[in-house]
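Asks: pasting the sequence and the predicted coordinates here, then a few questions.
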Amino acid sequence: MSWDVLLLHLPDDVASVQDIPDGFSPHPLGSQRDVLAAVARAAPEADLSDPAWGELCGATWSIELNIGADSPVDTVMLHIRGSGDDVLTSVTRLGRALGCKALDCSTGKVLADQEPTGWHAFQNYRDRVTGVLPD
């Protein structure tokens, strides 16, 4: 189970999926090569040996980066697992490196820089449905 965050170009006035105009199609993030280079600059510790599926790990969390094999890359999906608010720093850094917004797929809202509400809600839900109690 993962907390999914979509990195994509959105108009400045979009704060949630409800604000996205009908028929909207985001501008690509760039070629796969350019996206991989931006990710490598933002997170040099990322494993990008599989260019379609990168991985970034912290002490208590991991992020799978679904970049895809197509070029140009329209979006990058982050599949985030674990715990610890420091993962939000990496999400913010990746979004900035790609010049895009981060959309919390569970709430439908654009993430503000390092705003933990959606991440905390996901962890609470995950722990409740799996029966795992936090430390």
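Replies: Sure, I can see it.

Asks: only C-alpha atoms from now on, for both contacts and neighbour counts.
Replies: Fine.

Asks: on the three-state scheme, Arg128 is what?
Replies: What DSSP: H, G, I helix; E, B strand; the rest coil gives for Arg128 is helix.

Asks: I'd like to know how far it sits from Ala121.
Replies: To Ala121, Arg128 is 11 Å away according to C-alpha to C-alpha, to the nearest Å.

Asks: was I right about Trp53 contacting Ile63?
Replies: No. Look at Trp53 against Ile63 with C-alpha atoms under 8 Å: they stay out of range, at 10.0 Å.

Asks: who has more neighbours out of the two?
Replies: Neighbour comparison, Trp53 and Ile63: the larger count goes to Ile63, with 23 against 17 (by other C-alpha atoms under 10 Å).

Asks: for comparison:
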Amino acid sequence: MSWDVVLMRLPADVTSVHEIPADYTPDPLGRRDDVRAAVTQACPEADLSDPAWGELSGPTWSVELNIGSEDPVDSIMLHIRGSGGDVVTDVFRLAEALRCKVLDCANGDLITPVHTSGWEEFQEYQDRALGPSQ
């Protein structure tokens, strides 16, 4: 079970997936090698030994980075598992390095450093479904 968010370029005024124009095509994040370099610079501890999938781990959480095999890279899907608020710091570090926004796939809203309710909601759901994490 994971909380899924996507890193992508969106218009400045968009706050929800429902506000994205139907004909909108996001600018790519960059060439695959450049995207991987930006990920490494933002989070040096990320394991990018697989060119299409990366891994990032914290003390109580893990993140799979689905970079994909397309070049250029249009977006990165993050599959976040575990608990603890510090994972959000790394998510925004990646978003800043890639100059993109973070879209919560569960509720369709953008998350920001001050609006991370999707992560808290996921943790509450996870605790109900699986029991509190240790």
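Replies: Sure thing, it's come through. Bear in mind the structure is a predicted one, so any value in this text is a computation, not a measurement.

Asks: next, the TM-score between them, please.
Replies: Once superposed, the chains reach a TM-score of 0.96 (TM-score structural alignment, normalised by the length of the second structure), with 134 aligned residues with a C-alpha RMSD of 1.1 Å.

Asks: which residues touch Leu10 of the first structure?
Replies: For Leu10 of the first structure, the contact set (C-alpha atoms under 8 Å, 6 or more residues apart in numbering) comprises Ile20, Pro26, Cys100, Lys101.

Asks: repeat that for 6 Å
Replies: Going by C-alpha atoms under 6 Å, 6 or more residues apart in numbering, Leu10 of the first structure touches no other residue.

Asks: aligned to it, what sits in the second structure?
Replies: In the second structure, the residue equivalent to Leu10 of the first structure is Leu10, according to TM-score structural alignment.

Asks: and that match, helix, strand or coil?
Replies: Secondary structure state of Leu10 of the second structure, per three-state DSSP, is coil.

Asks: and Ser16 of the first structure, how far is that from Ala59 of the first structure?
Replies: 30 Å.

Asks: between these two, who's got more neighbours?
Replies: Ser16 (16 against 10).

Asks: excluding its backbone neighbours, what's nearest that one?
Replies: The shortest distance from Ser16 of the first structure to any non-neighbouring residue, by C-alpha to C-alpha, 6 or more residues apart in numbering, is to Lys109 (4.0 Å).

Asks: and the gap between the one you found and Trp119 of the first structure?
Replies: Remark: distance between Lys109 of the first structure and Trp119 of the first structure (C-alpha to C-alpha) = 12 Å.

Asks: surely Trp3 of the first structure and Met77 touch.
Replies: No. Using C-alpha atoms under 6 Å, Trp3 of the first structure makes no contact with Met77, being 10.2 Å away.

Asks: neighbours around the residue nearest to Ser16 of the first structure, how many?
Replies: Lys109 of the first structure sits with 18 neighbouring residues when counted by other C-alpha under 10 Å.

Asks: got a list of what it touches?
Replies: Ala15, Ser16, Leu103.

Asks: for Ala37 of the first structure, state which of the residues you listed is nearest.
Replies: Checking the contacts of Lys109 of the first structure against Ala37 of the first structure with C-alpha to C-alpha, the nearest one is Leu103 at 21.7 Å.

Asks: check which helix or strand that closest one maps to.
Replies: strand 101-104 (DSSP states H and E).

Asks: mean distance, the longest strand belonging to the second structure to its aligned residues in the first structure?
Replies: Counting by DSSP state E, the longest strand found in the second structure is strand 75-82. Averaged over the aligned pairs, strand 75-82 of the second structure sits 0.3 Å from the first structure after superposition, using mean C-alpha distance after the TM-score superposition for the first structure.
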